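A.B. asks: let's see this in three dimensions:
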Amino acid sequence: MELIIANTAGFCFGVNNAVKIVFDLAAKSDKQIYTFGPIIHNEQVVAKLEKEGVVTINRPQEAGGPARVVIRAHGVGPDIIGGLRDNGLDIVNATCPYVKKIQKLVSEKYNEGYQIIIIGDKNHPEIIGINGWCDNSALIIETDEQVDGLPDIKKNICVVAQTTFIREKWEKIIKSLNKRFENVIKFDTICNATDKRQAEADKISREVDMVLVIGDQNSSNTNKLYEICRKNCERTYKIQTASEIPPVDIKKIKKIGITAGASTPDWVIKEVIHKMSELDKQDFEMSFADAFESSLVTLTTGQITKGRIIGYNQSEVFVDLGFKSDGIIPMQEFSDDPDFNPEKSLKVGEEIDVFVVRVNDGEGNVVLSKKKVDAVKGWDIIESAFETKKPVTVKITEKVNGGVIGNASGVKVFIPASQISDRFVKELSEFVKQVLQVQIIELNKQKRKVVGSARVLIEKNKESASSEIWNNIEAGKTYKGIVKSLMDFGAFVDIGGVDGLVHLSELSWNKIKHPSEVVKVGDEIIVSVIEFDRDKKRISLGYKKQDDNPWNKAAEKYEVGNVITGKVVRLVPFGAFVEIEQGVDGLVHISQISNVRLGKPGDVLKVGQMVEAKITELDVEAKKISLSIKEVNPIDPVGAKKEETAAEAGEELPTEHKEDMTNTIGENLSDLDNN
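C.D. replies: Predicted structure coming up:
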């Protein structure tokens, strides 16, 4: 006789967690413990809890305070939770994590305006609870034939499934929904453990002559296992306990398969196995009990083994080890990363290496640690990196006296302040949470001491980059650089291991007083080489682009005879400078302002005043534009009479005025050139 026992038989992590919570509370709490509805669908577990004083209630009003109420693994709606709180009861939520995710999803999509469709048994407490999170407005179906009976739905549709629903049926229903509705989004919420359990039951039932499905009559996943197995094997029997084993002639059966629902405790499974072994102990090459035990892996404290993540909550990660009970990793033993986020980092179904801390913590649990495995592997990586001088990645976790501490492959690495950068660092806390490449410069495994240096690598990289720059540099070549520091006269830019200077005049075509008006430290900019000196290790860089030269644009936009509107930006004895557009000024000579002779431009103009003027001369190369206000709209002093100007009379300007004008024009043209 060959026995095939499903590895997935018995409690799933969600059920195991809920049952454990209630038994723990019953043993330790000084208050009455209630469960809202049976904690799981299993009469034996509920009866055992009743012996511990735990009472099952079905309405909030049935609980008398002060007391604690444990929400069943199937979950409830928000109205129930509200009713329990209104009655002053302490609530302990033991809802399966998978079910919680569905509740949250349904609530979010309902609030976004979606019509919720739930695929599952409308009378099952899990479905009733989920429906409560969308104000009991969900449409609930269980077969693909029921899709045609759904009303016309104009808004977007969100589809979820009962965690224990049969996948084959789910796929048929989704196909029918997609045919009828265009605006359907689906979320495959069938529990991974359910998938695995049902797939294994399907496989086993195809290979055996008889199947025993152990579980409560009201257990949804047990009934679905029975349905799957019955389809493949006619001799499939659903039993709750060993006493219900059917009277069959097992001597005529070559293979027997055994599986169990997620709410079936291991002691019930073992009783069934024991009963079967007693019936035909002599004819079996191996008794059922022996077969069950032999199907399980052997664990010892201190060993490293592989496991598969099957679920988690806020404090623990549940791991399938192939052992008689699942392993538990306390969340603080999973990772040293302070930014570790279970929701983002943990993947159900992922295989991981774990360290067995204790095979039995006194309550039948296997206590595990992933951090210890990471540390063991990490030391091998660190030792190899130290010997080969290969860089390692370190995430900085904290600032300490004299430096910082980081984590590299599960091993703590100390980086002294002098080794964290090639420059002086005033505030080390800015490095916390940063990821650095470091070289291990000191290692003492006995003292668990590891010292790393980022500076060594930075200097090596800079030296290499510097050689590359100087070997290939040429005038006009462009580089992508990082602004390292700002001075009054310009900005220093790192172009890849070498710093160059962008002078103030090369930062902008406009006149600026400080580099901070254009760039800031840390900016990534494109610069070009103006000139360089290899011997003195100096590089002059340019940042302003020729395409942005406002004088080039002026040549395209303006010509002699154009009338422009500009702002007076500067008054000088011989005239006024008018800004035509940013970076381009024109000169209005004093004789071209008014119809009368002016003592000074300030007699009729002031800085900031808007004026109209005609372009009388345009020399882009010399960056010179001459303007005339008089030819457009002369501005005369109030009450002034027209007088013949020196120019109109054909007189020369006094020599001292000519010199003043020449000097001042030169100064302004020099200013424009510097811009």
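
A.B. asks: alpha carbons only for contacts and neighbour counts from here, please
C.D. replies: OK.

A.B. asks: now the strands for the stretch 251-400 of the chain?
C.D. replies: Per DSSP state E, counting those that start in this stretch, the stretch 251-400 of the chain carries strands over the ranges 255-260, 304-312, 316-320, 327-330, 351-358, 366-369, 392-400.

A.B. asks: and Arg570, which of the ones you listed is closest to it?
C.D. replies: Set against Arg570 and scored by Cα to Cα, those come closest in strand 392-400, at 55.0 Å.

A.B. asks: give me the helices and strands touching that closest one, please.
C.D. replies: Applying 3 or more Cα pairs under 8 Å, 6 or more residues apart in numbering; DSSP states H and E, one finds that strand 392-400 contacts strand 403-408, strand 435-444.

A.B. asks: compute the inter-axis angle for that strand and strand 403-408.
C.D. replies: Interaxial angle, strand 392-400 versus strand 403-408 (axes from the mean of the first three to the mean of the last three Cα atoms, to 10 degrees): 140 degrees.

A.B. asks: including distance to Thr655 and mean neighbour count, could the strands of the stretch 251-400 of the chain go into CSV?
C.D. replies: Formatted as CSV, the strands of the stretch 251-400 of the chain follow (distance: least, Cα to Cα, whole Å; neighbours: other Cα atoms under 10 Å):
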stretch, distance to Thr655, mean neighbour count
strand 255-260, 114, 25
strand 304-312, 94, 20
strand 316-320, 95, 23
strand 327-330, 95, 24
strand 351-358, 94, 19
strand 366-369, 95, 25
strand 392-400, 73, 20
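
A.B. asks: reformat those strands as CSV; add distance to Lys224.
C.D. replies: Converted to CSV, the strands of the stretch 251-400 of the chain look like this (distance: least, Cα to Cα, whole Å):
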stretch, distance to Lys224
strand 255-260, 11
strand 304-312, 20
strand 316-320, 22
strand 327-330, 26
strand 351-358, 27
strand 366-369, 29
strand 392-400, 48
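
A.B. asks: second input sequence below; structure requested for side-by-side comparison:
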Amino acid sequence: MVELAKTAGFCYGVDRAVGMVYDLLEKGKKVATVGPIIHNPQIVSDLAEKGVIIVNEPKEVPKGYVLVIRSHGVGKIVTDEAEDLALELADATCPFVKKIHRLATRAGEEGKVFLFFGDADHPEVMGVVGHCTGEYYVVKNESGLYELWQNNPDLAQKSIFVAAQTTFNTNEWKNCLKTLKKLCTNHEVFDTICNATVLRQAEAKILSENSDVMIVVGGRESSNTAKLFSICNENAETYLVETAKELPNLEGSLKIGITAGASTPASIIKEVLVTMSDMNQIAEQNFEEMLEESLKSFNTDEKVRGIVVGITPTEVYVDVGRKQAGFVPANELSQDPNVRPEDIVKMGDEIDLLIMKTNDQEGTIMLSKKRVDAMKGWDDIEAALESQEVLTGKVIEVVKGGVIVLSKNMRIFVPASQATTSRGEDLNGLKNKEVNFRVIEVNRGRRRAVGSIRSVLKEQRKAAQEKFWTDIQEGQRFTGKVKSFTNFGAFIDLGGVDGMVHISELSWNRVKHPSDVLSIGETVEVFVKGLDRENGKISLGYKDPSQNPWEKLEKEYPAGTVCEATIVGLTDFGAFANVIPGIDGLIHISQIADRRIEKPQDVLAVGDKVNVKITEIDFENHRVSLSMRALLEDSQAEAAKADNGEAEVVYSTEAE
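C.D. replies: I've put the predicted structure just below:
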């Protein structure tokens, strides 16, 4: 019995590179490749017969040739040289490899060490190294990692980016990462092993465990073929062949498994299958049927994994390892309608997808990313409901009755009553903001999840209040926002806790209403005048003590001073007059005139400017007594004195 691995043969990157060369030849182009386009001597030989030449560096390319960069990629110096020489370039670098190039460059730009697991002599690794802009190291295996650390003990203190060759052995990778955790904690791991490699190696392991003999088909120079051989050889007698001519003579009723490296063309796999069938005298299975089985049409609602190979404003193209061309419409990429495709995925990204519709006639598959994400999200959301974990999400829409929060790739509806701390607030202010919330209801059947922002805000406010009351002291200064007004003062939000500035504390001048001094929403500097911890009340001061007019009054306007004052108020018992800004004094009705008057309004009106004498100052109770009558009496006394003096002089003259 012969069984062929489903993942045998060309991977996406190799198929793309080889196809690019053949396509250029069909267009009549002359082609040169940097190194062999593929690690398969048969393909390389066929291309050589068609005129394809192999060069080591751009300056070797003859005039008129197109230079193809193979899927392994090259260092930046190679592409820079090609551009300097004005060569026509066709870049077939595998998207997975391109991703590693970007990581290598980024590590240097961020001042981090780039640690790369792979074979230093492999073209892919040499190309990656050519994109390193800072400190880097190439390690082949776990023992090489230990050796690196022994020779460079300071690495344990550095920040490290960790990546691997796309064809690196997955088991070795796991062992290396386990060891790295013991050696260093400040490292960031990027899983750059190609998904096709992972699947190929995993399938080879399972197939070899269930086979008597394994045949690995591929070029002896191929790294991924060598790794397949190593994996299979651990479980079964294994042979590595490049063509059917190298097959061993296997007789008897053996169970034979066949796998092939990523650089092995379908024609060679077919030749091996047919030869094995003849050897074992079994009914030959149509190879085309076997291939078609691996290329079978997908069923709708089937999950697949693909690699991003193209991005446009309206859709993303993906390779899912089958004959159909996969595409994801922009509205199937994310639950957030405001994001662009390039914000969600990048070239070479590997993503999980759900098949929405197949079109065998056109050879296309319509796929969805957001639906797969939503499937994963339900479990997370239900777990969050159970644990009452606080989640973070972005408000992407304001809808009738509430807002939509995107979190864990799920659309969570937050009713208006649960969106803010108080009802009636404008929800539009939440749009595009990051918010914390709890899940309060999940109904998978109705595809509905409900959350509450308010419950988290209340908890946060309560925690802030407790800390606030623990720390606050009299005299402490705060920056707060004016929240609301009453006739007797203004309430200031100090950050989760409100304090009140009494109207008398707003200004040294007379204030009719807090709005004369402050505006709602204004940021102000205040200080704590008094605390009532039992009732949770805070009295605040706002006016500047350095501008205290009573200090000015004491220095410049002692009792007995005569000054001009403005009448600002009239009562039955007297008139209030402004002496200096911030201080009003009382002119008692008995001190307004030198005669009896019925009421102050008979003599004075608001706005009148009058001369007064400061007769008494009560600094403790902030009271000033004024008198107009005292000035009149002083004036009369002066006049009388003057009159008496003049009379005496006249009498003396007459006596003479």
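
A.B. asks: winner for burial among the helices and strands packed on strand 392-400 of the first structure?
C.D. replies: strand 403-408 (a mean of 22; mean count of other Cα atoms under 10 Å).

A.B. asks: the second structure: matching residues for the helix or strand just after it?
C.D. replies: Scanning forward in sequence from strand 403-408 of the first structure by DSSP states H and E, the next helix or strand is strand 411-416. With TM-score structural alignment applied, strand 411-416 of the first structure matches no range in the second structure.

A.B. asks: could you report the neighbour count for Trp216 of the second structure?
C.D. replies: Just to correct that, residue 216 of the second structure is Val rather than Trp. Per other Cα atoms under 10 Å, the neighbour tally for Val216 of the second structure reads 26.

A.B. asks: relative to Asp336 of the first structure, how far out is the counterpart of it in the first structure?
C.D. replies: Using TM-score structural alignment, the partner of Val216 of the second structure in the first structure is Val213. With distances taken as Cα to Cα, to the nearest Å, Val213 of the first structure is found 42 Å from Asp336 of the first structure.

A.B. asks: swap in Ser528 of the first structure?
C.D. replies: 45 Å.

A.B. asks: Ala639 of the second structure in helix, strand or coil?
C.D. replies: What DSSP: H, G, I helix; E, B strand; the rest coil gives for Ala639 of the second structure is helix.

A.B. asks: burial of it, as a residue count?
C.D. replies: 12.

A.B. asks: Tyr110 of the first structure touches Asn136, doesn't it?
C.D. replies: No - contact criterion Cα atoms under 8 Å: Tyr110 of the first structure and Asn136 do not qualify, at 10.5 Å.

A.B. asks: settle it for me: which of these two has more neighbours?
C.D. replies: Tyr110 (19 against 13).

A.B. asks: what's the nearest residue to the corresponding residue of the second structure for the more buried one if we skip its chain neighbours?
C.D. replies: Aligned counterpart of Tyr110 of the first structure in the second structure: Gly108 (TM-score structural alignment). Leaving aside its sequence neighbours, Gly108 of the second structure sits nearest to Gly134 (Cα to Cα, 6 or more residues apart in numbering; 4.0 Å).

A.B. asks: tell me how far the one you found lies from Glu284 of the second structure.
C.D. replies: From Gly134 of the second structure over to Glu284 of the second structure (counting by Cα to Cα), the distance is 56 Å.

A.B. asks: map Ile352 of the first structure onto the second structure.
C.D. replies: Using TM-score structural alignment, Ile352 of the first structure sits opposite Leu354 in the second structure.

A.B. asks: thinking Tyr98 of the first structure is in contact with Ala193, fair?
C.D. replies: No - at 10.1 Å, Tyr98 of the first structure does not count as touching Ala193 under the criterion of Cα under 8 Å.

A.B. asks: can you tell me which helix in the first structure is longest?
C.D. replies: helix 655-674 (DSSP state H).

A.B. asks: picking up where we left off before, which residues does the match of Val216 of the second structure contact?
C.D. replies: Contact analysis of Val213 of the first structure by Cα atoms under 8 Å, 6 or more residues apart in numbering lists Thr222, Leu225, Tyr226, Thr236, Tyr237, Lys238, Ile239, Ile258, Thr259, Ala260, Gly261.

A.B. asks: residues near the residue mapped onto the third one from the second structure, how many?
C.D. replies: The one in question is Tyr226 of the first structure. For Tyr226 of the first structure, the aligned residue in the second structure is Phe229 (criterion: TM-score structural alignment). Neighbours of Phe229 of the second structure under the rule other Cα under 10 Å: 25.

A.B. asks: and the one 4 residues further on, by the same measure?
C.D. replies: For Asn233 of the second structure, the count of nearby residues is 20 (other Cα under 10 Å).

A.B. asks: still on that earlier bit, did I read that right, the match of Tyr110 of the first structure in a helix?
C.D. replies: Yes - remark: Gly108 of the second structure belongs to a helix, assigned using three-state DSSP.

A.B. asks: so it touches Thr133, yeah?
C.D. replies: Yes - counting by Cα under 8 Å, Gly108 of the second structure does reach Thr133; the two are 4.6 Å apart.

A.B. asks: which members of the contacts of Val213 of the first structure are the farthest-apart pair?
C.D. replies: Thr236 and Gly261 (14.2 Å).

A.B. asks: more crowded one of these two?
C.D. replies: Neighbour tally, Thr236 of the first structure and Gly261, criterion other Cα under 10 Å: the higher count belongs to Gly261, 28 against 23.

A.B. asks: for the more buried one, which non-adjacent residue is closest in space?
C.D. replies: Leaving aside its chain neighbours, Gly261 of the first structure sits nearest to Thr222 (4.4 Å; criterion: Cα to Cα, 6+ apart).

A.B. asks: does that neighbour belong to a helix, a strand or coil?
C.D. replies: From three-state DSSP, the assignment for Thr222 of the first structure is helix.
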